[in-house]
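K.L.:
I need the structure of the sequence given here:
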Amino acid sequence: MFKRNSWLAVKRFSTTAQKNEKISCKLLVVGGGSGGCSMAAKFSKKLGKNKVVIVEPAAMHYYQPLFTLVGGGLKSLAQAGRPMASVLPREARWLQDEVAEFSPAHNQVRTREGHVVDYEYMIVATGVKLNYDQIPGLLEGLSRPDSGVCSNYSPKYVDLTRKSLEAFIEGNVICTFPKPPVKCPGAPQKIAYLADDFLRKRGKRQSAEVMYNTALPMLFGVKKYADALWQVARRKGVRVNVGRNLLEVKPDRRTAVFEDLTRPGTTEEVEYAVLHVTPPQGPVGALRGCAELTDTAGFLDVHRETLQHARFPSVFGIGDCTNLACSKTAAAVAAQSGVLRRNLEAAMGGSSVLPARYDGYASCPLVTGANKCILAEFDYDMRPLETFPVNQAVERTSMYLLKAHVLPHQYWLAMLSGYWEGPKTIRKLLHLGLSR
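P.N.:
Got it, this is the predicted structure:
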C-alpha cells in the first residue's frame, strides 16, 4: 500500500461510469495534461466535490519537457511520468474516456463510451495530436529498434533516441523540425546539441555529421536567442539546413527524403545513421471535427488575451489546442492558467468584464549540452521577457540545473496542484518592478 503522502498515492475518486450515463457538472475540463490538470485543481478546490468533471483517457501523466533529457541519456522515462490518478485533484470526478463530439450550443459533450456530460462552463485543454502516420515509412522505422529512427516526442519512442545514439558507428545524425504548429519548438534542435555532446563523450563525434534540418526559414523565432544558437551550432559543428521538410523515411535503405522549401518542387534523399523525427502535429479529432469551436485550421478559437471562446462565452481554452499565436510550451500554459483562473472566476460570478490579459509569455529552456542551457523567454511579439537580471542568451550551467532539476519538481508539486502561474511576480521582484 502506498503512503498517503507519497506522489504515487492513488487518489480516491471515481474513474468509472455506467454506460450511456448522463452527467452534469459546473465545470467540464476536457484533457488531463498540464493545462487541464492545473485548472481542474484550481477550481475543484473552489467548487467542491464532483462539481468539476475531467475527461481524460490516459492512465499516465508525463512531464514532457523532460523527454529531451531522456532521449539524450541524462534522465530516465520513469522520472518523467506518474500515474494520472496521482496528479488529478481528488475533489474532481475523472472520466477515463475521451470526447467524441462537442455540442457547444447545448453546453454538452458526448464521450466514446456513450456518456453525455452537461456543463455550465467548459475548459478545452486537449493538447495536440502527434501525426507520425503522415510521413510515409516513419512508423515502420520507429517499429524497428535497429533502424536508427527515433523521436523524443512520444513516451513510446523516446528511449529509441538514446539507444540509437549508443549504437551509432558512423554517418549522418539528422534531427528534423516539421512545418508548424509544433509543441515545444526548441526540442527538435536541443537533441542535435545533446547528440553532439553524447558522441563526443564516447569518442565517436569525428565519425558523425550532425545535421539540423528545419522547415522554418530561421533557427529560432526570437533574434536574440537565434544569434546565440547560431554560435552554438557553429562551435559544435552542427550543420543547420533551413527550409528542409521531411517527406518520407525509407528505413530499409536508411535514407530520408526532404523537400527544399527554398526551391519549391526540389527534393533531396539523404542517408542517415540516426534520424530523430519531430512529427507533424495538429488538433485532436473531436475538436477538429467541431467547426463551431474551431478556426479554419481546427484549433480552438479563443480571444488572444482573455482565453474565452470567440463565440461561446461559457467555453475557455488553454494550452496547445488553442489558436493563440504563442509558442506551445508548458511555461506558456502556466502563464495562461493565472489569466484563465481570474477570467473564469469573473464569468462564473456573472461579470461580462474579464479582468486578466495574457501577453503571450512563453519560455523555452534551450539545452545546448549535458550541463549548459540558454533560457529563452519571450512574448507575443517575440520580444525577450526574461525573469533573471542576467543575459539569458548566454549558455549557463545554472540554467541547466534549473531546467533539469528545479522545474520538474515545480511542475509536479506546484503547477499541477494549481499554485504555479508563471514567473511574472518573481520577474518583477528580481527587476525591482521595472519589468513587465
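K.L.:
alpha carbons only for contacts and neighbour counts from here, please
P.N.:
OK.
K.L.:
Surely residue 101 is in a helix?
P.N.:
No: counting by DSSP: H, G, I helix; E, B strand; the rest coil, residue 101 is located in no helix; its state is strand.
K.L.:
Just to check, residue 288 is in contact with residue 296?
P.N.:
No: with contact defined as CA atoms under 8 Å, residue 288 does not count as touching residue 296 (9.1 Å).
K.L.:
quick one: which of these two has more around it?
P.N.:
For residue 288 versus residue 296, the count of surrounding residues by other CA atoms under 10 Å is larger for residue 288: 19 against 10.
K.L.:
Now that one. Nearest residue, chain neighbours left out?
P.N.:
Nearest residue to residue 288, sequence neighbours excluded (CA to CA, 6 or more residues apart in numbering): residue 298, at 4.3 Å.
K.L.:
helix, strand or coil for the one you found?
P.N.:
At residue 298 the chain is in coil, as set by three-state DSSP.
K.L.:
again with residue 164
P.N.:
helix.
K.L.:
what about it, how many residues close to it?
P.N.:
If we define neighbours as other CA under 10 Å, then residue 164 has 22 of them.
K.L.:
Roughly how far does it sit from residue 269?
P.N.:
To residue 269, residue 164 is 20 Å away according to CA to CA, to the nearest Å.
K.L.:
all helices of this protein, in order?
P.N.:
34-47, 67-71, 77-80, 84-87, 138-143, 158-167, 187-201, 223-236, 285-288, 330-348, 397-401, 407-410, 424-430 (DSSP state H).
K.L.:
just those helices: most buried one?
P.N.:
helix 67-71 (a mean of 26; mean count of other CA atoms under 10 Å).
K.L.:
which residue sits closest to residue 236 in space, ignoring its chain neighbours?
P.N.:
Spatially, and ignoring its direct neighbours in sequence, residue 236 is nearest to residue 196 (6.9 Å; CA to CA, 6+ apart).
K.L.:
what sits against the one you found?
P.N.:
Residue 196 makes contact with 205, 210, 236, 238, according to CA atoms under 8 Å, 6 or more residues apart in numbering.
K.L.:
one more time with 7 Å
P.N.:
205, 210, 236 (CA atoms under 7 Å, 6 or more residues apart in numbering).
K.L.:
Could you check how many residues crowd around the closest residue to the second one other than its chain neighbours?
P.N.:
It stands for residue 210. Sequence neighbours aside, residue 173 is the residue nearest to residue 210 in space, at 4.7 Å (criterion: CA to CA, 6+ apart). Residues near residue 173, counting by other CA under 10 Å, number 24.
K.L.:
Next, the second sequence, to be compared with the first:
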Amino acid sequence: MAKIVIVGAGIGGIPMAFEMKDLARKEDEVVVIADTPTFHFVPSNPWVGVNWRKPEDIKVPLEPVFKKKKITFIQQKVARFQPEQNQVELADGSTVAYDYLVIATGPKLAFDEIPGLGPNGHTESVCHVDHAGPAGERWEAFTENPGPIIIGAVQGASCFGPAYEYLFTAETDLRQHKIRDKVKITYVTSEPYIGHLGLDGVGDTKGMLESEMRNKHIDWICNAKVDRVEDGMMYVTEVDENGAVKKQHELPFKHSMMLPAFKGVDALFGIEKLTNPRGFVLVDEHQRNPTYKNIYSVGVCIAIAPQKPTPVPTGVPKTGYMIESMVTATAHNIRDELDGKEPSHKGTWNALCLADFGDSGIAFLAMPQIPPRNVQWASRGRWVHWAKIGYEKYFMRKVRKGLSEPFYERLPLKLMGIMRLKK
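P.N.:
Predicted coordinates:
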C-alpha cells in the first residue's frame, strides 16, 4: 500500500486527485490537503471582477466530491514541507506522512513587492475568487461614478491572459452601461510589446491585440515597471529595449486591476534542492524533483525559466492545457513507480488559451509553448467567447462529477479544424 498526498485543490490539484485515484491500485490511499473547503474555477475570475459572475457561481464544495471518489480530504493549511522526513507539517502542528507527494499549491501573490499594490492597497486582483468577488462589488459602484481605469500586469508577472481578459471584458461592460465615453483606459504591462504574453507572442497575437486596443480606444504602455501605487495615482517607469529609463509616468485612476508577480508559497520557500530562489518547485521532464525522487509537482508552482530576458522581467505562463498534461504525466509516472518501473511519461507543455473579451475573444495555440514551435496559431471571433463559457461549464461539471478525463485532450485539433474551415 502506498500513500499518495496531493497538496492543493485548484486547476492542477483537483484533476491530479481524480486521475491519481483512477490509476492507483485498490490498496493505495489518495489524500488531498487544501486550505479551502471549495474548488473555484480560476479562469472565470475576470467575469467575477466585473460582476458577471458571483463567487458562488464558480465554486464547488469539495467534501462530497472526495467522499464519493473515496479520496481522503484534509482541510488545513500546510505550514511546511519536510522532504527529508517524507511528511508535511500542518497549521495545527500535526504532520501527514507520504510515500509520494504531488505539490499543486499554486503561487503566492507577491503584492508586497510593490508599495500600494493589491486588494490591501489601491488595486484590485482577479487572481483569486476572494479578491475578484469584492472587486466585482466595487466595479458595480464604479459604474455609478466612473473615471480613468488602469489595467495590466506588473514586473515579474507571468500570467498575462487574465489581464487582457479583464481589460476587454471591462471595456465591454462599460459599453453595455453606455458610459464608455466617460472612461479613459490605459493598459500598463511589463511585456516588451502588446501580445507578448510571456511567450514571445503566438502567431499574430501582437497584431490582433494591438488592433483590438486601437479599435476600442485603449492606450498602452509596454516595458513598464510599476514603482508604487497611491490612492488614485500610479507611478510607472517606462524603459527602452536596453532597460534604460525612457519616461516616467504619473497615471491618475479611479479603478485599477494589476496582476502581481508570483512566488512560491511560504511552506515551500527556502527549501534547498526542492525549490528555486523564488520558491518554485524544481522538476525534471517527468514532473519529478531531481533530488527528492518521490516528490512531483504540477501547475503554476513549478519552476520554468524564461526563454530569453526582457527589458522588464516577465515570467512564463502555465495554461490549463499545459497543467492538464503535467497532471496526466504525473499520475502515470507514479503508477509506473508503484509497478516497479521508472517514470517515462512527459507533459506536452503546450499552450492553449481561450481569452474572452466579453463579446468576442482571441484563442491561441503554441506547440510547444516556448519557441521555436511545431505549431503556432491564433484566431479571434465571437466563437471564443462561447467556447470559454463552454469550458467553464465543462470543467465545473467535471469537478462536481469527479471526472478524470482531460478537457483539452482533443481541443487543439478541433481548433485547428476551425481554422482550416474559416480559410
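K.L.:
returning to what we had before: correct me, but the residue nearest to residue 210 of structure 1 touches residue 207?
P.N.:
No: counting by CA atoms under 7 Å, residue 173 of structure 1 does not reach residue 207; the two are 10.1 Å apart.
K.L.:
what residue of structure 2 takes the place of the residue nearest to residue 288 of structure 1?
P.N.:
Applying TM-score structural alignment, one finds that residue 298 of structure 1 aligns to residue 279 in structure 2.
K.L.:
so that match sits right up against residue 272, yeah?
P.N.:
No: the criterion here is CA under 7 Å, and residue 279 of structure 2 misses it with residue 272 at 9.5 Å.
K.L.:
Need the counterpart of residue 337 of structure 1 in structure 2.
P.N.:
Aligned against structure 2 by TM-score structural alignment, residue 337 of structure 1 finds its counterpart in residue 327.
K.L.:
Isn't its match up against residue 298?
P.N.:
Yes: the pair residue 327 of structure 2 / residue 298 is scored as a contact, 6.3 Å apart, by CA under 7 Å.
K.L.:
can you list residues touching both of those two?
P.N.:
residue 12.
K.L.:
Now do the strands in the stretch 301-423 of structure 2.
P.N.:
With strands called from DSSP state E, counting those that start in this stretch, the stretch 301-423 of structure 2 shows them at 351-356, 361-367, 375-380.
K.L.:
Kindly reformat those strands as CSV and extend each row with distance to residue 10 of structure 2.
P.N.:
Converted to CSV, the strands of the stretch 301-423 of structure 2 look like this (distance: least, CA to CA, whole Å):
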stretch, distance to residue 10 of structure 2
strand 351-356, 18
strand 361-367, 23
strand 375-380, 27
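K.L.:
so which of these is the most packed in?
P.N.:
Greatest average neighbour count among the strands of the stretch 301-423 of structure 2 goes to strand 351-356 (a mean of 24), per mean count of other CA under 10 Å.
K.L.:
Read off where that one ends up in structure 1.
P.N.:
Counting by TM-score structural alignment, strand 351-356 of structure 2 falls onto residues 362-367 of structure 1.
K.L.:
mean per-residue distance, the matching stretch to structure 2?
P.N.:
Here stretch 362-367 of structure 1, set against structure 2 after superposition, deviates by a mean of 1.8 Å using mean CA distance after the TM-score superposition for structure 1.
K.L.:
hang on, the earlier thing: and the match of residue 337 of structure 1, what does it touch?
P.N.:
Counting by CA under 7 Å, 6+ apart, the residues that residue 327 of structure 2 touches are 12, 15-16, 298.
K.L.:
mind redoing it with 8 Å?
P.N.:
12, 15-16, 19, 298, 347.
K.L.:
Residue 110 of structure 1 now?
P.N.:
Neighbour list for residue 110 of structure 1: 99-102, 116-117 [criterion: CA under 8 Å, 6+ apart].
K.L.:
Could you check which residue of structure 2 pairs with it?
P.N.:
Per TM-score structural alignment, residue 110 of structure 1 is aligned with residue 89.
K.L.:
Just tell me what residue 49 of structure 2 corresponds to in structure 1.
P.N.:
Aligned against structure 1 by TM-score structural alignment, residue 49 of structure 2 finds its counterpart in residue 71.
K.L.:
was I right about that match contacting residue 160?
P.N.:
Yes: the criterion here is CA under 8 Å, and residue 71 of structure 1 meets it with residue 160 at 7.3 Å.
K.L.:
about what we covered before: what separation is there between the residue nearest to residue 288 of structure 1 and residue 31 of structure 1?
P.N.:
Distance of residue 298 of structure 1 to residue 31 of structure 1, computed by CA to CA: 17 Å.
K.L.:
neighbour count winner among those two?
P.N.:
Shown here are residue 298 of structure 1 and residue 31; by other CA under 10 Å, residue 31 has more neighbours (24 against 21).
K.L.:
is it true that the more buried one touches residue 56?
P.N.:
Yes: the criterion here is CA under 8 Å, and residue 31 of structure 1 meets it with residue 56 at 5.0 Å.
K.L.:
Look up the closest residue to residue 272 of structure 1, ignoring the ones flanking it.
P.N.:
residue 172 (4.6 Å).
K.L.:
mean deviation of stretch 164-174 of structure 2 from structure 1?
P.N.:
Looks like 1.5 Å for stretch 164-174 of structure 2 (mean CA distance after the TM-score superposition for structure 1).
K.L.:
What span of structure 1 is that stretch aligned with?
P.N.:
Aligned by TM-score structural alignment, stretch 164-174 of structure 2 falls on residues 189-199 of structure 1.
K.L.:
Now do the contacts for the residue mapped onto residue 233 of structure 1 from structure 2.
P.N.:
In structure 2, the residue paired with residue 233 of structure 1 is residue 213, using TM-score structural alignment. Counting by CA under 8 Å, 6+ apart, residue 213 of structure 2 touches residue 219.
K.L.:
What of residue 215 of structure 2?
P.N.:
By CA under 8 Å, 6+ apart, residue 215 of structure 2 has no neighbours at all.
K.L.:
Can you tell me how far it is from residue 139 of structure 2?
P.N.:
Note on residue 215 of structure 2: its distance to residue 139 of structure 2, by CA to CA, is 23 Å.
K.L.:
Could you find the counterpart of residue 125 of structure 1 in structure 2?
P.N.:
Residue-level alignment of residue 125 of structure 1 against structure 2, with TM-score structural alignment as criterion, gives residue 104.
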